[in-house]
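> here is a sequence with its predicted model. Questions after.
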Amino acid sequence: MSFIVRSIVPVLALATFIQPAAAQDRRVSLSIGYGHVEADEKIFDSRGLRSHLTWTAEAPMATVQVRRDLAAGWVLTGSMTTSLGDGAYMSDFDWLFSGTDDWSHRSLHPDTRLDHYVDVDLAVGRDLPGPVGTTVNLHGGLRYNDVEWDARGGSLVYSFDGFRDYSADLPDGLAVVSYRQRQLSLFAGVEADRQFGDWTVSGRVRGGVGIDPRETDRHWLRDLRFDRSHDVIPFMDLAARVDYRLNDRTTAFVQARHIHHDDRRGDTRYSSISSGDEMGHAGGNAGIGFSMTQLSVGVDHSF
């Protein structure tokens, strides 16, 4: 796991487990659910799209969220979401002549595995009173997300002597392509909740930018590595939650979350996987996209 995750997780632990100054000023939520993760990996030339790989995964996910109430309405919050399964899929389309609608090469890879998905955030904010039964929290912080897939085997259709004139199946388990995407982001957000007796409804909106996002693509059969870098990438993070109070300290809840990163162009550096030798550089030819949708149920406890 990266240095960023190793740095943030201890902060979340300290925020939760250091001795509180008052009762019930800290909360821990544990939830489990299902998530859909998708990333777009694109290559462009001067005439248009040249290559498009789509990586998807549908897997169980677990989330821990912590909240620590500080003095004068200030609040420290954090969360960590990680995948618990590896079910995934990858499709790869290429165009010999970019700018046309019809692809010339295609490979499909049902045996694709989600190696890992990690999403960690840490925020500081302040609770502000709203109408009766309503609280508004304004906050800002850091977020780090890291996702990686491995595609094996599959089938292909290529255009060699003619248009889509060659097809073949690759051996099962053969390593074909690996792809990793990492981003550290800054964000600002607002969260509001409203109580209705034993029920509480809350919603959260965050917006921010990824700082120096990175992609790594390894095409194993071609002994070719692509390292892609981008300047900044805007993103939006939306969440909604409904809680039902079980007792004075514990609630059960259902939560939905959606994250979307805008498509942006970046640069690509080419190298050999086996030797590490540099093989060239292209500016502005790399496209990147990312989204995640999660639905989960869990329990929240104050202490």
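Now that the structure is in, tell me what you want to look at.
> rest of the way, CA atoms for contacts and neighbours
Noted.
> now stretch 269-281: buried residues?
By neighbour count with 16 or more other CA atoms under 10 Å, stretch 269-281 contains the buried residues R269, Y270, S271, S272, I273.
> from those residues, which two are the most distant?
The span of these, defined through CA to CA, is set by R269 and I273 at 12.2 Å.
> re earlier: would CSV of the buried residues of stretch 269-281 with distance to D111 and secondary structure be doable?
Formatted as CSV, the buried residues of stretch 269-281 follow (distance: CA to CA, whole Å; DSSP: H, G, I helix; E, B strand; the rest coil):
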residue, distance to D111, secondary structure
R269, 28, strand
Y270, 26, strand
S271, 26, strand
S272, 25, strand
I273, 22, coil
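> export those residues to JSON lines and tack on distance to S202?
Below are the buried residues of stretch 269-281 laid out as JSON lines (distance: CA to CA, whole Å):
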{"residue": "R269", "distance to S202": "44"}
{"residue": "Y270", "distance to S202": "46"}
{"residue": "S271", "distance to S202": "48"}
{"residue": "S272", "distance to S202": "50"}
{"residue": "I273", "distance to S202": "48"}
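> alongside the first one, take a look at this:
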Amino acid sequence: MLHRFGWPALGLALAAATQPASAQGLFDSASLAAPAPSGEIVSFTPSIGILRGKATELVYDPTSGEKLSQLDWKSNATTVGGRLAVRPLESVTLRGSLWAAVSGDGDMTDRDWLYGYFGKDSWSHQSTHPDTRVGKAWQGDISLSYLLLDSGDMAFSALAGYRHYDIKHRAYGGDYIYSVYGYRDVAGSFDPGVMGIAYRQVWDTPYLGFGAYFRGDRFNVSTEFYGSPITFGRDQDYHGLRYTSFNGRFTPTAMVGANLAVEYQLTPNFSLVGRADYTRYSEAKGNTRIYDAANGAYYRIPRPSSGADSQTVNLTLGVKGKI
């Protein structure tokens, strides 16, 4: 984090390691309902989940494009959520899902390359923060499924939807090795009770996809693939020790995702549903706006001075009720 502590001196170099990420693994996927069987009009599935997520926050020299800083945020969280599916027409199903993290932790590693980037291990400054907490995380998704083919045991559908994903991390304490008077010559620790960095990442994505569904007597299996070339991302990095915030807005990037669900029928109206969902947001780059609260100064660094990406795996278990 040294690059941010020394912004005025380092100039463009320390454009503020931008945000985490992500974290989606904490959440329920949006397009997760198979085409409704004949007679099923409405279904609701409350669930609990386990998220595994990784988010990358990046800082670049906007002139040369050389990497200056990278923060790797990892998250593990427990989520609760629910999915609602309504079939207004025989071939059309409207779906919505919402989840939120109720507890979570993780870790963060921050590296700077102030003497040039010659690979990941050529860092000049590094700090590790095992006490990293998920401050908040939630995802909302709405989608429409249009039935293309239904042969009874198998069905295929086209998907269209919109997803919002929001995650925030807080890193406390930690240890550091800095290059102050020489190469990696100063080591120490931060106060364990003090928040050093808070990082937030937000992604908004309209997407299209395709689903395949297989029905048995008591087991149903579904899989869906979806993606978008126009995911909109932004992030915010707040350095508590410097009272300085770094805000990045990125040019559109790509998102890809897939899910696999297995449903076991308990009664005619209730089923047990297990689901795995994977989502990846490719790296996006943008500009950086810096606000130093200590002196009231604003700075703006042109793109590509900041970058971010994210990927998550979410495992959920729920009970589906239908009418």
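Good, I have the coordinates. What you see is a predicted model, and the numbers here were worked out from it, not measured in a lab.
> TM-score for the pair, please.
Put the two chains on top of each other and the TM-score (TM-score structural alignment, normalised by the length of the first structure) is 0.88; 283 aligned residues with a CA RMSD of 1.8 Å.
> hang on, the earlier thing: ok, the buried residues of stretch 269-281 of the first structure vs A62 of the first structure, which is closest?
Nearest to A62 of the first structure among those, with distances taken as CA to CA, is I273, at 33.7 Å.
> how about that closest one, what's its match in the second structure?
Aligned by TM-score structural alignment, I273 of the first structure pairs with A293 of the second structure.
> my read: that match touches Y243, true?
Yes - taking CA atoms under 8 Å as the definition, A293 of the second structure is a contact partner of Y243 at 5.5 Å.
> how about the helices in the stretch 1-150 of the first structure?
3-17 (DSSP state H, counting those that start in this stretch).
> can you give me the strands in it?
For the stretch 1-150 of the first structure, the strands defined by DSSP state E, counting those that start in this stretch occupy 26-45, 48-69, 74-83, 87-94, 105-129, 134-158.
> gap between the first one and the chain center?
Using CA atoms, centre = their mean, to the nearest Å, the mean C-alpha position of strand 26-45 of the first structure is found 4 Å from that of the whole chain.
> got the buried residues for it?
26-39, 41-45.
> show me what R83 of the second structure lines up with in the first structure.
In the first structure, R83 of the second structure lands on Q65 (TM-score structural alignment).
> no wait, H125 of the second structure
Under the alignment by TM-score structural alignment, H125 of the second structure pairs with H105 in the first structure.
> do you know how far the residue nearest to that match when sequence neighbours are not counted is from L96 of the first structure?
Distance criterion CA to CA, 6 or more residues apart in numbering; nearest residue to H105 of the first structure, sequence neighbours excluded, is Y158 at 4.4 Å. Y158 of the first structure sits 10 Å away from L96 of the first structure, going by CA to CA, to the nearest Å.
> which neighbours do these two share?
Taking CA atoms under 8 Å, 6 or more residues apart in numbering as the criterion, Y158 of the first structure and L96 both touch S104, H105.
> which residues are contacting stretch 150-157 of the first structure?
In contact with stretch 150-157 of the first structure (CA under 8 Å, 6+ apart) are residues 89-90, 105-115, 164-179.
> quick revisit: ok, Y158 and L96 of the first structure, which is more surrounded?
Y158 (19 against 14; other CA atoms under 10 Å).
> if I read this right, that one contacts R106, doesn't it?
Yes - using CA under 8 Å as the test, Y158 of the first structure is close enough to R106 to be in contact (6.4 Å).
> need the buried ones from the contacts of stretch 150-157 of the first structure selected in ChimeraX.
Restricted to buried positions by 16+ other CA under 10 Å, the ChimeraX selection for the contacts of stretch 150-157 of the first structure reads:
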select :89,90,105,106,107,108,109,111,112,113,114,115,175,176,177,178,179
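> which residues touch the residue nearest to the match of R83 of the second structure when sequence neighbours are not counted?
Among residues not flanking Q65 of the first structure along the chain, S79 sits closest, at 4.2 Å (CA to CA, 6+ apart). S79 of the first structure makes contacts with L12, T63, V64, Q65, V66, V120, D121, L122, as judged by CA under 8 Å, 6+ apart.
> S79 of the first structure maps to what in the second structure?
Under TM-score structural alignment, S79 of the first structure pairs with S97 in the second structure.
> kind regards, and thank you for your time.
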